[in-house]
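Novice: let's see this in three dimensions:
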Amino acid sequence: MVIRYELTGMDLGEVRFAVSPLTELTLSLRSFRDPGRYPLHLPWLHEVRSVRADLDAGALTSLTNDRLWTPDLLTPRPASPLTRVEEQFETLAAADPRRLAAELAELHGGDVPAALTGSPAVVLRRVVRALREYWQACFTPHWPRLRALLEADVAHRARETVQHGSARMFAELTHGVRLVDNVVEVRLRSPVTYTRTTAGDGLTLVPSVFCRGVSAPISAAEPPFLMYGARGVGTLWQRAAAPAGTALVDLLGRTRAELLTDLADPASSTELAARRGTTVSAVNQHLRVLRASGLLVSARTGRSVVYRRTDLGDGLVGRRSPAG
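Specialist: Next up, the predicted model:
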C-alpha cells in the first residue's frame, strides 16, 4: 500500500528533520516482543534484562501487536531535533484518553489485553507511568549514545539534501520511499492507503534506531511525518576500544588518543561519534588533525568516508599493522 504526501508550493523547503525520544521508546518495545527481528539490539536487550523485571510488563507489551504496530499517539511528530522526552510525556499525559482507547482497540482488533482495559483515563495514566519507568530504567543510561547516532544521521541527510538535492536524499532514506515531482511516495506493508497535502504542516523526517524500514501514521488525520532507519545502527552497541595508554594521552590529548585507539578497525566518523556519544562535527575536527599528522588515512566508501590507522598510527597505539 502507498501513502502519498503532496508537497505544494514552498513546502518542499519545509521538509525538516527531528528526533523523537518517545518514538524511540515506543518502537523499542517491538524488540522486546520479537527480539529475533532485531539482532543488532541483542547486546542492549541482554543488558537491560534484569531491570525489566520491575517494570509494568503487562502494559508495555500490550502497546504492540503481533504485526509490531504501535499506537500513533505514542509515536508523535517531534517539534525539533532537540525535543525532550519530558515534554513529550507531559503532552501524552494531557491527551484525550478516548483517543488512546480507540487506537488500542484498533491495534488489537477490538480484543484489547486485560492490562489496558477499563476507564480510558485510568489506562492513559497507567501507560504514561509505565513508559516513564521504562525510560528511566532502560533508556536514561543509553540515551546520549542513541541521540548522538540520530543527530549524526540528521546531519548527514541535511548535507545530502544541500549537495545532491531532495530527490536523492529521499531515495537514500530507505527502500520504498521516493520523491516524484513534488509528491513523496511511501510504500508500506500495512493495508493503509491515503493521499494528503502537507500544506501548512510541512513534512517531518524522523530517524530511528528501532525502525528497520519506513513507517508512517496509519491515519491521514495525523501530521505528515516519516520514521526511517538511521545509519550506523550496526555500530551502536559495540564496545569502545580499551582506554588509550597514559603516554598516548599525554602526547595527543585524551579525545584524539581514544579515537586513534578506536580505529583498530576502519570506521566512519558517524560510527565513531555513536560509540563515543559525541557529535560527528566534533569527531571530524579531531580526525582531520590525526590525518594531517600522518596517523590516519581516509577513503570514500559509497556515501561515507572511512578512516583507518597508518603504520605510524599503529605503532603509537602499540599494535602491528595487518601487513606487519
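
Novice: switch to C-alpha atoms for all contacts and neighbour counts from now on
Specialist: Fine.

Novice: so what's the spatially most central residue of the chain up against?
Specialist: By CA atoms, centre = their mean, the mean C-alpha position of the chain lies nearest to S208, the distance being 2.4 Å. Applying CA atoms under 8 Å, 6 or more residues apart in numbering, we find S208 in contact with E24, L150, M227, Y228, G229, A230.

Novice: one more to put side by side:
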Amino acid sequence: MGIWRIGADVLVCSRFTVSPLAQTMAALTALHKGRADPGRQAWLREHLPAYRDRLAGDRVEELLVWAALRPRWLADFMITPPRDDDRTFHDELRRVSETPAEVAAADLATAIGAPLPPELRVPDLPGRAAALLEWIWTHTVLPEWPRLRRVFEADIVSRTGRLSTGGWAAALDGMRPGLRWLGDGRLQINTYDNPPRDIPANARLSFIPVTTAHGWVTWDLPDRYAVIYPCTGLLADAPTSPAPPVAVSALIGPARADILTRLSEPRSTTQLVALTGQSLGSVGGHLKILLAAHLIHRRRSGRSVLYYRSPLGDRLLKPE
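Specialist: Below you'll find the predicted structure:
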C-alpha cells in the first residue's frame, strides 16, 4: 500500500486549506470522464457540451487531457500544492504556465507510461495546459466559487474540530477511499503497492477539499505535499425545498425559516451551508436558536452531527 511516513514537525505545521486550482482540476476531471458525483449532475449537464466543443476543435488539448488524467496518475505539473502566499487562482496557475517544457513533457510521459504522441511535442505545452485550466476555471468554477468556498471552509472547520478532539485518526476518518491514519507517523494514502515515502522534516503538508468522489495526492518535490479529498457537504443532490410560509418567515426570520424548511430530513451543518448559501457562522447561529426553541433536534451519526425538524417544527410549518 502507499504510505507516507510523516514526522511530528510536519504534522504540527500541516494545514487544511482551499485551492481554486485543485477545484479546477476536479472540474476538468469530471468533464473529461463525462460523469459527476451526486450533487453535481446539473453542473455537468450545463457545462459538458461547451467543454466537448472546445476539445473537438483542438487536437493538442484533447491529447493533453488524455495524457494528463490517467486512472491512477495525474501529470504533476498541472496540479501542485498551494503555497502560503497564494491568494488567487492565478497565483497557482502561474506555476503551471512557468513549468519548463521538458518537465511538462516528462510528466505526461510518466503519466501515460510511453513516449508522447507527436502532437504533444510542442514547445508551449505548459502554456496550452494553463490556457485550458483558465478556461475551465472561468466558465465552470468561478460562477459558483463563492458558494463552493463557503462549503469547503465549513468542511475544514468540521475536520479541524475532529482533529482537536480525536487526533489525526478522527480528522482523517472517511476523508477518501484508501486513506487512513495508521499511527506512529504513518499515513496510508492509497492501497496501491508502492514503497513507503519519507516526507522531509521541513515539508509542508496540506489537506484540500474539492468536489470529487475519490480525490488524489500531489506534491512539488522536495518539500510540498497535499491530499485532495471529497468535500462531505456535497455528497447529496440539493433537492428543491418549498418556500417557508410567509408568516413563519416573519416570525423567526427568513434565514432561520429557510433552514427549518430544509430539515425535513437530517442534514449536517456543512450540507446546510451548501444548500442555503449562508456562511458557516450564520448557519451555526441559526441552528443554536432553533434548537433552543425546540423546533429542531440533533443527533450524532458517526463523526457528523445531523439536525432535523422536531414535531413542533413540523407543526409550525404546516399549521392545521
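
Novice: mind checking the TM-score on these two?
Specialist: Scored against TM-score structural alignment, normalised by the length of the second structure, the superposed chains reach a TM-score of 0.85; 314 aligned residues with a CA RMSD of 2.8 Å.

Novice: follow-up on the earlier one: for the contacts of S208 of the first structure, which ones persist in the second structure?
Specialist: Using both residues aligned by TM-score structural alignment, their matches' CA atoms under 8 Å, the second structure keeps these contacts from those: E24, L150, M227, Y228, G229, A230.

Novice: can I get these in JSON lines with neighbour count, distance to F32 of the first structure and secondary structure?
Specialist: Putting those into JSON lines (neighbours: other CA atoms under 10 Å; distance: CA to CA, whole Å; DSSP: H, G, I helix; E, B strand; the rest coil) gives the following:
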{"residue": "E24", "neighbour count": "25", "distance to F32 of the first structure": "13", "secondary structure": "helix"}
{"residue": "L150", "neighbour count": "28", "distance to F32 of the first structure": "21", "secondary structure": "helix"}
{"residue": "M227", "neighbour count": "27", "distance to F32 of the first structure": "19", "secondary structure": "strand"}
{"residue": "Y228", "neighbour count": "22", "distance to F32 of the first structure": "19", "secondary structure": "strand"}
{"residue": "G229", "neighbour count": "20", "distance to F32 of the first structure": "18", "secondary structure": "strand"}
{"residue": "A230", "neighbour count": "23", "distance to F32 of the first structure": "19", "secondary structure": "coil"}
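
Novice: make JSON lines from the contacts of S208 of the first structure and add distance to D111 of the first structure to it.
Specialist: Listed next are the contacts of S208 of the first structure as JSON lines, based on distance: CA to CA, whole Å:
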{"residue": "E24", "distance to D111 of the first structure": "26"}
{"residue": "L150", "distance to D111 of the first structure": "35"}
{"residue": "M227", "distance to D111 of the first structure": "27"}
{"residue": "Y228", "distance to D111 of the first structure": "29"}
{"residue": "G229", "distance to D111 of the first structure": "30"}
{"residue": "A230", "distance to D111 of the first structure": "33"}
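
Novice: from those residues, which is closest to R275 of the first structure?
Specialist: Distances from R275 of the first structure to those, taken as CA to CA, are shortest for L150 (12.2 Å).

Novice: the counterpart of that closest one in the second structure - nearest residue in space that isn't next to it in sequence?
Specialist: Structural alignment (TM-score structural alignment) places L150 of the first structure against F152 in the second structure. Using CA to CA, 6 or more residues apart in numbering and skipping the chain neighbours, the partner closest in space to F152 of the second structure is P209 (6.0 Å).

Novice: using the three-state scheme, assign V186 of the first structure.
Specialist: What DSSP: H, G, I helix; E, B strand; the rest coil gives for V186 of the first structure is strand.

Novice: show me what contacts it?
Specialist: V2, I3, R4, G176, V177, R178, V214.

Novice: so the second one sits against P191, correct?
Specialist: No: checked against CA atoms under 8 Å, the pair I3 of the first structure and P191 is beyond contact range at 10.2 Å.

Novice: who has more neighbours, these two?
Specialist: Under the criterion of other CA atoms under 10 Å, the comparison of I3 of the first structure against P191 puts I3 first, with 21 against 8.

Novice: give me the distance between the more buried one and V177 of the first structure.
Specialist: 10 Å (CA to CA, to the nearest Å).

Novice: mutual contacts of those two, please.
Specialist: By CA under 8 Å, 6+ apart, I3 of the first structure and V177 have these common neighbours: E185, V186, R187.

Novice: which residue packs closest to the alignment partner in the second structure of the last one, ignoring adjacent ones?
Specialist: R187 of the first structure is assigned N190 in the second structure as its aligned equivalent, the criterion being TM-score structural alignment. Excluding the flanking residues, the one nearest N190 of the second structure by CA to CA, 6+ apart is G178, at 4.4 Å.

Novice: OK, contacts around that neighbour?
Specialist: Per CA under 8 Å, 6+ apart, neighbours of G178 of the second structure: Q188, I189, N190, T191.

Novice: go with 10 Å
Specialist: M1, G2, Q188, I189, N190, T191, Y192, H214 (CA atoms under 10 Å, 6 or more residues apart in numbering).

Novice: mind putting the residues you listed in TSV, distance to A201 of the second structure included?
Specialist: Compiled in TSV, the contacts of G178 of the second structure are given as follows (distance: CA to CA, whole Å):
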residue	distance to A201 of the second structure
M1	22
G2	19
Q188	18
I189	18
N190	22
T191	24
Y192	24
H214	28
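
Novice: selection in ChimeraX covering whichever of those are buried, please.
Specialist: In ChimeraX syntax, the buried subset of those is picked out as below (16 or more other CA atoms under 10 Å):
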select :2,188,189,190,214
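
Novice: all strands for the first structure, in order.
Specialist: 2-6, 15-17, 177-180, 183-187, 194-197, 203-208, 214-215, 225-229, 267-268, 296-301, 304-309 (DSSP state E).

Novice: which strands or helices does the last one pack on?
Specialist: Packed against strand 304-309 of the first structure by the contact rule (3 or more CA pairs under 10 Å, 6 or more residues apart in numbering; DSSP states H and E) you find helix 254-262, strand 267-268, helix 269-276, helix 280-292, strand 296-301, helix 311-317.

Novice: what range in the second structure matches it?
Specialist: Counting by TM-score structural alignment, strand 304-309 of the first structure sits on residues 304-309 of the second structure.

Novice: mean distance between the matching stretch and the first structure after superposition?
Specialist: In the superposition with the first structure, the average deviation recorded for stretch 304-309 of the second structure is 1.5 Å (mean CA distance after the TM-score superposition for the first structure).

Novice: in that stretch, what's buried?
Specialist: Buried residues in stretch 304-309 of the second structure, counting neighbours by 16+ other CA under 10 Å, are found at L306, Y307, Y308, R309.

Novice: next: stretch 102-120 of the second structure.
Specialist: Across stretch 102-120 of the second structure, burial judged by 16+ other CA under 10 Å covers A104, A105, D107, L108, A109, T110, A111, I112, L116, L120.
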